[in-house]
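Chemist: got a predicted structure here, sequence first:
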Amino acid sequence: MMKILDIQALASVQDLGRSGWRELGIGQAGAMDPLALKAGNLLVRNEENAAAVEVILGGMTVQFDYDTPFCITGAFYEAYLDGEPIYSYWRYTAKAGQILTLVRAKIGMYGYLCICGGFQVPHELGSASTDNRTGLGGIEGRYLRQGDAVPTLTRHNTLSTIGVAPIAWRNTIYAVPSSEYDAFTAESQRLWWQRTWILQGSSDRMGYRFKGESLQLKAPLEMLSHAIQFGTVQVPPNGQPIILMADAQTTGGYPKIATVVSADLGRLAQVRFGGEIKFYLADMQTVEKLHKENDIYLNHIRRIAYEAD
């Protein structure tokens, strides 16, 4: 078990999410930064989809009841193991009774605490991911609380201490035009690709709200609700784009100007409130290149994680 001694952040158990249930109105949930989750799991020799604890910005203090290798990926956290500083993207082994303290995210938004063997919460509809709206997954389908004991599985009592290169940060995110792209004025299309957009503090796991120059349609457009997904860029009547994130609903009725390339969803998720982003138009060659770069990065971690011992 891993006991939550103190928590001042929204934290939940997440894997890569549940798929195949959207027709019933059940969303994906899952990690906001899938690449960081995969990287952490590989570093502690788990399957890429193993359940981890996702922590948003703030602090959390936990205690391990047995020796276990662990790492933190995603956001760069100020963190300590029994008072000694530790670093993101490094693998450590905590001894039974040791206390891990995550103080705050210094860079990025979403941190992932991965342990060797993963967190052993029930799988519901094929996933351990917490969906706070439906009450599925994780610990009773909710965010973690002080006093929670999160079940874990022992696989290796100790692994060597190693570090890997973190995921590269950038403030440019690649996207492709979506189904209503041509319904927007030429000026709005230009603004979408050429202007800087600022992430608003009202953003959350459901959607990232951006502020910038208003995007306008050529003519009023009435639409029935239609399927949407993680990465869809909707434009409501105020002209300020909303990018749907991991906890997004399954349908929506606003016109869609673009969709973020899936290989860049994690980088988008790590943008801090008030952060500035530019969106670049991606062709098929660019999309393939981004996915290949992510695969090369994960394969590098996989090799290092097993060669170290």
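Modeler: It's in. Numbers count the residues shown, from 1 in each chain.
Chemist: switch to C-alpha atoms for all contacts and neighbour counts from now on
Modeler: OK.
Chemist: by contact count, what packs against the strand ranked longest in the chain?
Modeler: Longest strand in the chain, counting residues (DSSP state E): strand 99-115. Packing partners of strand 99-115 (3 or more C-alpha pairs under 8 Å, 6 or more residues apart in numbering; DSSP states H and E): helix 34-43, strand 52-56, strand 60-64, strand 68-81.
Chemist: right, and those - which one's nearest Val13?
Modeler: Set against Val13 and scored by C-alpha to C-alpha, the helices and strands packed on strand 99-115 come closest in strand 52-56, at 4.5 Å.
Chemist: the inter-axis angle of the closest one versus strand 99-115?
Modeler: Angle, strand 52-56 to strand 99-115, by axes from the mean of the first three to the mean of the last three C-alpha atoms, to 10 degrees: 120 degrees.
Chemist: packing partners for strand 52-56?
Modeler: Under the contact criterion of 3+ C-alpha pairs under 8 Å, 6+ apart, strand 52-56 touches strand 10-14, strand 99-115.
Chemist: could you confirm His300 falls within a helix?
Modeler: Yes - assignment of His300 by DSSP: H, G, I helix; E, B strand; the rest coil places it within a helix.
Chemist: can you map out the strands along the stretch 151-300 of the chain?
Modeler: 162-163, 172-177, 197-199, 207-211, 226-227, 232-234, 242-244, 251-252, 256-260, 276-281 (DSSP state E, counting those that start in this stretch).
Chemist: out of those, deepest packed?
Modeler: Each of the strands of the stretch 151-300 of the chain was scored by mean neighbour count; the highest is strand 232-234, a mean of 26, by mean count of other C-alpha atoms under 10 Å.
Chemist: that one packs against which elements?
Modeler: strand 242-244, strand 256-260.
Chemist: turn those into CSV, including distance to Ala186.
Modeler: As requested, these are exported to CSV (distance: least, C-alpha to C-alpha, whole Å):
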stretch, distance to Ala186
strand 242-244, 20
strand 256-260, 12
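Chemist: residues contacting Leu265?
Modeler: The contact partners of Leu265, by C-alpha atoms under 8 Å, 6 or more residues apart in numbering, come to 32-34, 231.
Chemist: select from those the one having the most neighbours.
Modeler: Compared across these, Met32 has the highest neighbour count, 31 neighbours, by other C-alpha atoms under 10 Å.
Chemist: Gly274 - nearest residue in space that isn't next to it in sequence?
Modeler: Nearest-residue entry for Gly274: Leu199, 5.1 Å, with adjacent residues in sequence omitted and distances by C-alpha to C-alpha, 6 or more residues apart in numbering.
Chemist: please compare the first structure with the one that follows:
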Amino acid sequence: MSKAIITIKKPGLATSIQDGGRYGYQRFGVVSSGAMDRYALNWANALVGNPLNAACLEICLVGPSLVFHEDVSFSICGANLSPHLNGQLLQGWRTYKAKAGEQLSFGRQVDGNYAYLAVKGGLESEVVMGSQSTYTKAELGTAITEGLTIWGNPQTLPRNRGLITEEIPKYEDHVHVHYIPGPHQSYIKEDSIQHFEEQSFLLQQGDRMGFRLKGTKPIETKNYENLSSNPIPLGGIQLPPDGNPIILLADRQTTGGYPRIGTVISTDLSKIVQLSMGKGTIGFTAIAIEEAQLLFKQKHLKMKLYTHI
């Protein structure tokens, strides 16, 4: 039976409800949205025994404050935004049990950008085209506002548990990620492809739509004026005229006309979205699609084991 689980007292900077994304509608111009850090979302759900892509609260930089109305187990994974339960500092990547009436709040940003709050039994919100993910520009999904009460099926775990240290990511100032080359290598000058992998790029600015990078050597394109607009995948690396790459993320546009040098593999995107703006740097190495698929399977196998409680 559905019950009121939490009420939002303060919404925070950019708190939203996100799940695995809204897929199957990009051909109609509908943005897929979904969690910025799928790795953290999946683990937050796995730890409490939810389906891996169940809806969570995505918390960006400045977190919300909320009150629990029922006893419920929850987990927080991703960025360390100093979560406190009734004033007690919590650790990330593990579960806790909240009692009815207790308050959860967030403090200073220690590392990372995005954290995910999952409650056992899941969160109920508006479902649009098969997804609970919020896309604020099109007013899709339930907006997180002061006084909003979120319902669900609150459950508790028999005991708390956490993720082993080896699986917890360390958010550093420099990350090296893998990308699958293509599909527009013929529109990129040959020496620029080499320059792309030889240098590190500064994360200049970004949002849920994409991250803009700045390199020491621009990646030069050629003869792409006749390139038709084409679908943009999650992690697609576009090359605008200035030669500074843009990595397209959760709220990316559905199509684009700039050449793409490749696509960041899904298992490495979480490294990028947790980088500090104006400080973090990124290096790239090409990888075969078969290797990328193997890395994906290895990571998700571990998560699925946690969901069977």
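Modeler: Ah, there it is. Keep in mind that this is a model prediction, so the values were computed, not measured.
Chemist: ok, back up a step: tell me which of the helices and strands packed on strand 99-115 of the first structure sits nearest to Thr134 of the first structure.
Modeler: Of these, nearest to Thr134 of the first structure by C-alpha to C-alpha is strand 52-56, at 18.1 Å.
Chemist: give me the mean deviation of the closest one from the second structure.
Modeler: Superposing on the second structure and averaging over aligned pairs (mean C-alpha distance after the TM-score superposition for the first structure), strand 52-56 of the first structure comes out at 0.5 Å.
Chemist: got the angle between that strand and strand 68-81?
Modeler: 20 degrees.
Chemist: gap between strand 52-56 of the first structure and the chain center?
Modeler: 9 Å (C-alpha atoms, centre = their mean, to the nearest Å).
Chemist: where in the second structure does it fall?
Modeler: Aligning strand 52-56 of the first structure against the second structure (TM-score structural alignment) gives residues 56-60.
Chemist: quick check: buried residues in stretch 144-161 of the second structure?
Modeler: Within stretch 144-161 of the second structure, the residues scored as buried using 16 or more other C-alpha atoms under 10 Å are 144-145, 148-157.
Chemist: could I get those in CSV, plus columns for distance to His308 of the second structure?
Modeler: CSV is the format used below for those (distance: C-alpha to C-alpha, whole Å):
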residue, distance to His308 of the second structure
Ile144, 30
Thr145, 33
Leu148, 31
Thr149, 29
Ile150, 25
Trp151, 23
Gly152, 20
Asn153, 18
Pro154, 17
Gln155, 15
Thr156, 14
Leu157, 12
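Chemist: mind picking the two most distant members of the residues you listed?
Modeler: Thr145 and Leu157 (28.7 Å).
Chemist: what residues are up against the residue nearest to the spatial centre of the first structure?
Modeler: Compute the mean C-alpha point of the first structure, and by C-alpha atoms, centre = their mean the closest residue is Met32, 1.8 Å away. By C-alpha under 8 Å, 6+ apart, the contact list for Met32 of the first structure reads 110, 205, 245-246, 265-266, 269.
Chemist: try it again at 10 Å.
Modeler: By C-alpha atoms under 10 Å, 6 or more residues apart in numbering, the contact list for Met32 of the first structure reads 14-17, 54, 56, 74, 109-112, 205-206, 230, 245-247, 265-270.
Chemist: and what of Thr154 of the first structure?
Modeler: Contacts of Thr154 of the first structure by C-alpha under 10 Å, 6+ apart are 1, 66-69, 115-119.
Chemist: could you rerun that using 8 Å?
Modeler: Counting by C-alpha under 8 Å, 6+ apart, Thr154 of the first structure has contacts 68, 116-117.
Chemist: just to revisit the earlier point, of the contacts of Leu265 of the first structure, closest to Leu42 of the first structure?
Modeler: Taking the contacts of Leu265 of the first structure together and measuring to Leu42 of the first structure by C-alpha to C-alpha, the closest member is Pro34, at 12.3 Å.
Chemist: quick one: map the closest one onto the second structure.
Modeler: Aligned partner of Pro34 of the first structure by TM-score structural alignment: Arg38.
Chemist: repeat for Gln229 of the first structure
Modeler: Checking TM-score structural alignment: Gln229 of the first structure goes with Pro233.
Chemist: so what's the residue count around that match?
Modeler: Counted with other C-alpha under 10 Å, Pro233 of the second structure comes out at 19.
Chemist: measure it to Tyr23 of the second structure for me?
Modeler: Relative to Tyr23 of the second structure, Pro233 of the second structure is positioned 11 Å away (C-alpha to C-alpha, to the nearest Å).
Chemist: repeat that for Val127 of the second structure.
Modeler: The value you get for Val127 of the second structure to Tyr23 of the second structure, if C-alpha to C-alpha is used, is 13 Å.
Chemist: what span of the second structure is the longest strand of the first structure aligned with?
Modeler: With TM-score structural alignment as the criterion, strand 99-115 of the first structure aligns to 103-119.
Chemist: list the buried ones in that stretch?
Modeler: Across stretch 103-119 of the second structure, burial judged by 16+ other C-alpha under 10 Å covers 103-107, 109, 111-119.
Chemist: what of stretch 275-295 of the second structure?
Modeler: 275-277, 280-284, 292.
Chemist: just flag the most distant two among the residues you listed.
Modeler: Every pair of these checked by C-alpha to C-alpha; the farthest is Met277 and Ala292, at 26.5 Å.
Chemist: on that earlier part again, if any of the contacts of Met32 of the first structure are buried, give me the PyMOL selection for them.
Modeler: Entered in PyMOL, the line below selects the buried ones among those, by 16+ other C-alpha under 10 Å:
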select buried, resi 14+15+16+17+54+56+74+109+110+111+112+205+206+230+245+246+247+265+266+267+268+269+270
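Chemist: mind listing what the residue nearest to Val127 of the second structure when sequence neighbours are not counted touches?
Modeler: Spatial nearest neighbour of Val127 of the second structure, excluding adjacent residues (C-alpha to C-alpha, 6+ apart): Gly141 at 6.5 Å. Residues in contact with Gly141 of the second structure (C-alpha under 8 Å, 6+ apart) are 17, 125-128, 132-135.
Chemist: having no further points to raise, I will conclude here.
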